[in-house]
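A.B. asks: Okay, here's the prediction I keep looking at, along with the sequence it came from:
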Amino acid sequence: MPFLARGRPAVTTTGATTELAEFASGLEFADLPPEVVERITWHVLDAVGAGLAGSAKPWNAVVRRYALRESAPGPCTAYGSAATARPEWAALANATAGHGFEIDDYALPALAHPGCVVVPAALAVGEELGAGGRRMLAAAAAGFETVVRFGLATTPSLTSDRGFHVTGVHGVFGAAAVACRLRGLDAGTTASAYGLAASHAGGVTEYTRSGGEVKRLHAGLAAMGGIRAATLARDGFTGPRTAVEGPRGLLRAYAARARPAALTDGLGTRWELHGLALKRYCVCAGIQAPLQAVAELRARHDLPPAAVEEVVVGVDDATRAHVGAVGAHPRDMTEAQFSARHAVAMSLVLGGNGPGHYARLEAAGFDLPAVSALAARVRLERDAEAEAAFPARLLARVRVRLRGGGELVRVAEAPGSPGAPMTGEEIEAKFLGLAGEVAGDRAARAVRDAVRALPHDGPVAAVLAPVREEFTRRNA
């Protein structure tokens, strides 16, 4: 029996793989609206900060050591190291680190994580080529737009119905777009690269149920796979030109309810980057709004943990499924950062959910009795307002029921999302805090200045040079 005769209609988008390739291969810096240049530049800065913060974590250091050991000599910087590598390997290490501490960007309603893959790929290939900032930003814009459009076409079905991780599936196409554009590959070669990238897409979300560090690696594999696909296509190796939309292509394989038109509708004339979001807290995007509600309640009321009878967190169904499976006793950092119960309790007991709070949890072997005790009194439920808003907005309604009577209620939107955006000053402060902790304040400021110079065609190599120089000095 033919595969297409098994019930569901075929995905019939015409030429999506080719249209996406034509968009990426033809994009120039001059084509970017000023607001796109500004947004991408901020997200480059944020992604580098997230990557530097992640590079200090032991699970991400494992991947960096592996990458540096396996790579031939190359010119590309590895976060948190004085060593360099070939582009694929530097991107593997840096993208893993960038997705390695739950402080990287995301997109609504696409539910994608573009920056952790696109930016490391752009920096690695940009360093390899000695590229200028404008060329790099055009490539990064192509990568961000590609990832977001794949998200719009496949989520939430990709995860809710099939269990795949957005970063590993979408990101490889973003990285391929970046590498092809930076290397000046034509549309046909880029389409072939996308055909190869489709066979690198993957990653399942069982980590939301039983932990493990693999979630961080999905970004690294996507960045590595996208660069590899571009390199092989450049060298003449071919992939299917309908790998995305074909009857046995990615959309049919990875999403039960795909929206094929989202890939190309308005492509080249309408940007879909308005939904890009940044994180304030070191947790899954779905927990950002609950933590903001708790933070606002803490700012207005005295809330000692002993006074709390129960905390009820109202969110949408998809968020509840994604961050509600892990309970009060996480066994590793992934479980901790994907447990809404534990994160809410940590905010009330420790006073926040920043890098220092999670470092304290890690040092305690993920066992802080006061946090776990309160986490056992946190309950998630469906909230009608949050459900109606999802996935365009992430809302949460938090109700704190007090011992002795009384209830405090707060509704909040995820900070850093389009409905509650961070200011430029807040984005910069976040970066300097994350990067300064790992590379020192002087290097962090130098990186910031180099990123600021990219729209003026400052060299890509200048972005990470201060980090490499700092670690060279420390190793001397």
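C.D. replies: Sure, I can see it.
A.B. asks: Please make it C-alpha for all contacts and neighbour counts, starting now.
C.D. replies: Will do.
A.B. asks: ok, which stretches of the chain are strands?
C.D. replies: With DSSP state E, the ranges of strands along the chain come out as 76-77, 84-85, 106-107, 276-277, 308-315, 378-382, 395-402, 407-413.
A.B. asks: which residues are contacting the last one?
C.D. replies: Read that as strand 407-413. Residues from elsewhere that reach strand 407-413 (Cα atoms under 8 Å, 6 or more residues apart in numbering): 288-290, 292-294, 296-297, 393-402, 419-420.
A.B. asks: Which members of those are classed as buried?
C.D. replies: For these, a neighbour count by 16 or more other Cα atoms under 10 Å gives the buried set as 288-290, 292-294, 297, 393-402.
A.B. asks: center of the chain - which residue?
C.D. replies: Most central in the chain under Cα atoms, centre = their mean is His113, positioned 3.0 Å from the mean C-alpha point.
A.B. asks: before we move on, the earlier item: quickly compare the strands of the chain and say which is most buried.
C.D. replies: strand 76-77 (a mean of 28; mean count of other Cα atoms under 10 Å).
A.B. asks: Surely the residue nearest to the centre of the chain touches His165?
C.D. replies: No - judged on Cα atoms under 8 Å, His113 makes no contact with His165 at a distance of 10.0 Å.
A.B. asks: Quick one: neighbours of Glu425, just the number.
C.D. replies: Counted by other Cα atoms under 10 Å, the residues lying close to Glu425 total 9.
A.B. asks: Tell me how far it lies from Tyr254.
C.D. replies: Per Cα to Cα, to the nearest Å, Glu425 is found 39 Å from Tyr254.
A.B. asks: ditto for Ala299
C.D. replies: Separation of Ala299 from Tyr254 (Cα to Cα) stands at 43 Å.
A.B. asks: before we move on, what about Val378?
C.D. replies: Look at Val378 and Tyr254: by Cα to Cα, they are 34 Å apart.
A.B. asks: do Arg65 as well
C.D. replies: The value you get for Arg65 to Tyr254, if Cα to Cα is used, is 32 Å.
A.B. asks: neighbour count winner among these two?
C.D. replies: Set Arg65 next to Tyr254 and count neighbours by other Cα under 10 Å: Tyr254 wins out with 21 against 14.
A.B. asks: Identify the residue nearest the more buried one in space, chain neighbours excluded?
C.D. replies: Leaving aside its chain neighbours, Tyr254 sits nearest to Leu158 (5.7 Å; criterion: Cα to Cα, 6 or more residues apart in numbering).
A.B. asks: What separation do you get for the one you found and Ala82?
C.D. replies: Computed as Cα to Cα, the Leu158 to Ala82 distance reads 38 Å.
A.B. asks: Which of these two has more residues huddled nearby?
C.D. replies: It is Leu158, of Leu158 and Ala82, that has more neighbours when counted by other Cα under 10 Å, with 23 against 17.
A.B. asks: buried sites along stretch 311-328?
C.D. replies: For stretch 311-328, a neighbour-count test (16+ other Cα under 10 Å) marks 311-324, 326-328 as buried.
A.B. asks: alright, now check it against this:
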Amino acid sequence: MVVLDPNDPRLQDPALDENNGVTSQLSRWITDLQLKDIPTDVLERAKHLILDGIVCGLVGARVPWSEECVTSVLDFEPPGYCTVIGYEKSLGPLAAAVLNGAFIQATELDDYHSGAPLHSAAVVLPALFAAAQVIANPTVPTKDGRKVVSGLDFLLATVVGLETGPRAGLGCGGTDLLKRGWHSGPVFGCPASAAASSKLLGLSADDVESAIGVACTQAGGLMAAQYEGMIKRVQHAFAARNGLFGALLCRNGYVGIKKVFERRYGGFLSMFSQGNGQTPQYDSRRVVEELGSTWQMMNIRIKLYACVGGCHGQIEALAKLQELHPDRFAPENLSRIAKIQVYLSGAIYAHDGWAPEERPMTETGAQMNAAYIGAVQLVDRQVLLAQFAVSTLNRDEVWDLVYKTTCYHDTHFDKPHHVCGARVVVDFDDGFQVEELVNMPKGYDPPITDEEIRMKYRRLAASAIDQDRMEKIEKLVVGLENLADVSELLELLPAPTKRVLG
């Protein structure tokens, strides 16, 4: 690593200014934010992102890898007072945040940001659920004596978290971190959960800055987690825990890292942008750029497929080819496909364009692999949770197409908001070739509507919980700003859910 002399002209770039006050400006905004400062459409979107996150948690609580995680955690964690989604068990704040975050991210059905990749609900909601119950617990003293968290309190804190994560990511180079092998969401998610928790706990701006610093010094996450095992599902939950820990630690004056975004030596943006080859290496100004006027949370996308968001353009390109050429892509003719070429953005090619090393892959690996995802779209004409059940992972008709698929990087998709697009070229054994391009998958422009999010919620919730509970949760979340006590919502989450995947 090359360490620049403080007088090096490259450090005179305003993007690298160590004294621009970015972290303190963000912290003041977090503290001061009020309902009147947030446009109505942003508030509505936040409520629907909460709804989407909750249903992902309800479904994800009962997949096999989540159940394994619960069993292990309950072996060493003592009982507490914080809700665990889908289980009639309560744990301490940090342990509950880890499990709830793991559930929300468990099935790859949760949200993602298109410019600074992270799964925001898996980071923000678990921290807020636990923080709300810390406040409500009569044995835990709080500085201002609050014991009830209103729905409005919860909503404001959610907006803060949803807005902070992408901004930290954009300052660090957006998709670049993912391209270089970091799991970007657990990195960008640490300041997001710290910001949200701090807002709910009522921290001063100075303490918010400390909490963000404590969260950021814990940041990390290796994208090698995608190939096998189960830990990839938990890594966003680490960020939820880290930010919550920072807020709880600093709410009474404990001092964390200050100026963590703008510090050149050992700062968050400086260190996580090492080796990216960009000029400037990072830009701390992007953390607060148009803060309060341009809402980055509106670029959080809602998944319609149960796989990595970067392959959604590929799925839609293949679906279009199936629609345009029904005879060619009929089930009995799939064996006549000779070659499939998939062209992806740099970040998604690095993340998902790898050739499988073994057959079958794990559920995690399958949901992260472009060749496998494309093959199940061709065979099953859908990419939902059922396509990644253990019983489906070794089908000959799928693997025949996996082995015929090769992925490539196409710089066309490195353009803003094109990162999840794809171009697919399919050759048949008689020389016939078809091609389809999708620059931006469904939900980019225009985005998925709030009504469509509610439809997704109802469809998924019906597979996990009863009708009465499903309707109560939706009603409370959609009317969150009018809810006197968020405990009414949290009480609906721990009851057992149905197992949705064998």
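C.D. replies: Happy to help now that I have it. Only a predicted model underlies this, so the values are computations on that prediction, with no experimental measurement involved.
A.B. asks: For the strands of the first structure, give me CSV that also has distance to Glu38 of the first structure.
C.D. replies: Converted to CSV, the strands of the first structure look like this (distance: least, Cα to Cα, whole Å):
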stretch, distance to Glu38 of the first structure
strand 76-77, 24
strand 84-85, 29
strand 106-107, 16
strand 276-277, 12
strand 308-315, 32
strand 378-382, 37
strand 395-402, 26
strand 407-413, 23
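A.B. asks: residues touching Leu33 of the second structure, list them.
C.D. replies: For Leu33 of the second structure, the contacting residues are Leu156, by Cα under 8 Å, 6+ apart.
A.B. asks: what does stretch 478-490 of the second structure rub up against?
C.D. replies: Outside stretch 478-490 of the second structure, the residues within contact range by Cα under 8 Å, 6+ apart are 44, 47-48, 51, 83, 129, 132-133, 148-152, 154-155, 473, 476-477.
A.B. asks: Just the helices from the stretch 351-476 of the first structure, written as ranges.
C.D. replies: Here the stretch 351-476 of the first structure has its helices, by DSSP state H, counting those that start in this stretch, at 355-363, 369-375, 384-389, 424-439, 441-453, 461-475.
A.B. asks: can you put those helices in a markdown table and add distance to Val204 of the first structure?
C.D. replies: Converted to a markdown table, the helices of the stretch 351-476 of the first structure look like this (distance: least, Cα to Cα, whole Å):
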| stretch | distance to Val204 of the first structure |
| --- | --- |
| helix 355-363 | 25 |
| helix 369-375 | 27 |
| helix 384-389 | 24 |
| helix 424-439 | 28 |
| helix 441-453 | 33 |
| helix 461-475 | 31 |
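A.B. asks: Quick one, which of those helices gets closest to Val178 of the first structure.
C.D. replies: When those are ranked by proximity to Val178 of the first structure, the top entry is helix 461-475, at 16.0 Å, counting by Cα to Cα.
A.B. asks: tilt between the closest one and helix 441-453?
C.D. replies: With axes from the mean of the first three to the mean of the last three Cα atoms, to 10 degrees applied, the angle from helix 461-475 of the first structure to helix 441-453 works out at 170 degrees.
A.B. asks: So which bits of helix 461-475 of the first structure are buried?
C.D. replies: Applying 16+ other Cα under 10 Å to helix 461-475 of the first structure flags Ala461, Ala462, Val463, Leu464, Ala465, Pro466, Val467, Arg468, Glu470, Phe471 as buried.
A.B. asks: closest to Thr190 of the first structure among those residues?
C.D. replies: Proximity of the buried residues of helix 461-475 of the first structure to Thr190 of the first structure (Cα to Cα) peaks at Ala461, which lies at 24.5 Å.
A.B. asks: From Gly130 of the first structure, how far out is that closest one?
C.D. replies: Using Cα to Cα, Ala461 of the first structure is found at 7 Å from Gly130 of the first structure.
A.B. asks: again, but for Ala370 of the first structure
C.D. replies: From Ala370 of the first structure over to Gly130 of the first structure the distance is 52 Å, taken as Cα to Cα.
A.B. asks: can I assume Ala175 of the first structure is in contact with Ala222?
C.D. replies: Yes - at 7.1 Å, Ala175 of the first structure counts as touching Ala222 under the criterion of Cα under 8 Å.
A.B. asks: Give me the aligned partner of Pro109 of the first structure over in the second structure.
C.D. replies: Matched to the second structure by TM-score structural alignment, Pro109 of the first structure sits across from Gly115.
A.B. asks: Quick check: its match vs Lys456 of the second structure, distance?
C.D. replies: Distance from Gly115 of the second structure to Lys456 of the second structure, counting by Cα to Cα: 23 Å.
A.B. asks: These two - which one has more neighbours?
C.D. replies: Applying other Cα under 10 Å to Gly115 of the second structure and Lys456 shows that Gly115 carries more neighbours, namely 22 against 18.
A.B. asks: nearest spatial neighbour of the more buried one, skipping sequence neighbours?
C.D. replies: Spatially, and ignoring its direct neighbours in sequence, Gly115 of the second structure is nearest to Gly174 (5.6 Å; Cα to Cα, 6+ apart).
A.B. asks: before we move on, what about Phe144 of the first structure?
C.D. replies: Closest residue to Phe144 of the first structure apart from its sequence neighbours, by Cα to Cα, 6+ apart: Pro114 at 5.7 Å.
A.B. asks: tell me the contacts of that neighbour?
C.D. replies: By Cα under 8 Å, 6+ apart, the contact set of Pro114 of the first structure is Asp105, Tyr106, Ala107, Gly143, Phe144, Val147, Val148, Thr167, Gly171, Gly174.
A.B. asks: Can you name the residues that contact the third one?
C.D. replies: If I follow you right, that is Ala107 of the first structure. Contact analysis of Ala107 of the first structure by Cα under 8 Å, 6+ apart lists His113, Pro114, Val148, Leu273, Gly275, Leu276, Ala277.
A.B. asks: make it 7 Å
C.D. replies: Applying Cα atoms under 7 Å, 6 or more residues apart in numbering to Ala107 of the first structure gives the contacts His113, Val148, Gly275, Leu276, Ala277.
A.B. asks: between these, which is nearest Ala187 of the first structure?
C.D. replies: Closest approach between these and Ala187 of the first structure, by Cα to Cα: Val148, at 19.9 Å.
A.B. asks: Tell me how many other residues crowd the closest one.
C.D. replies: Using other Cα under 10 Å, Val148 of the first structure has 30 neighbouring residues.
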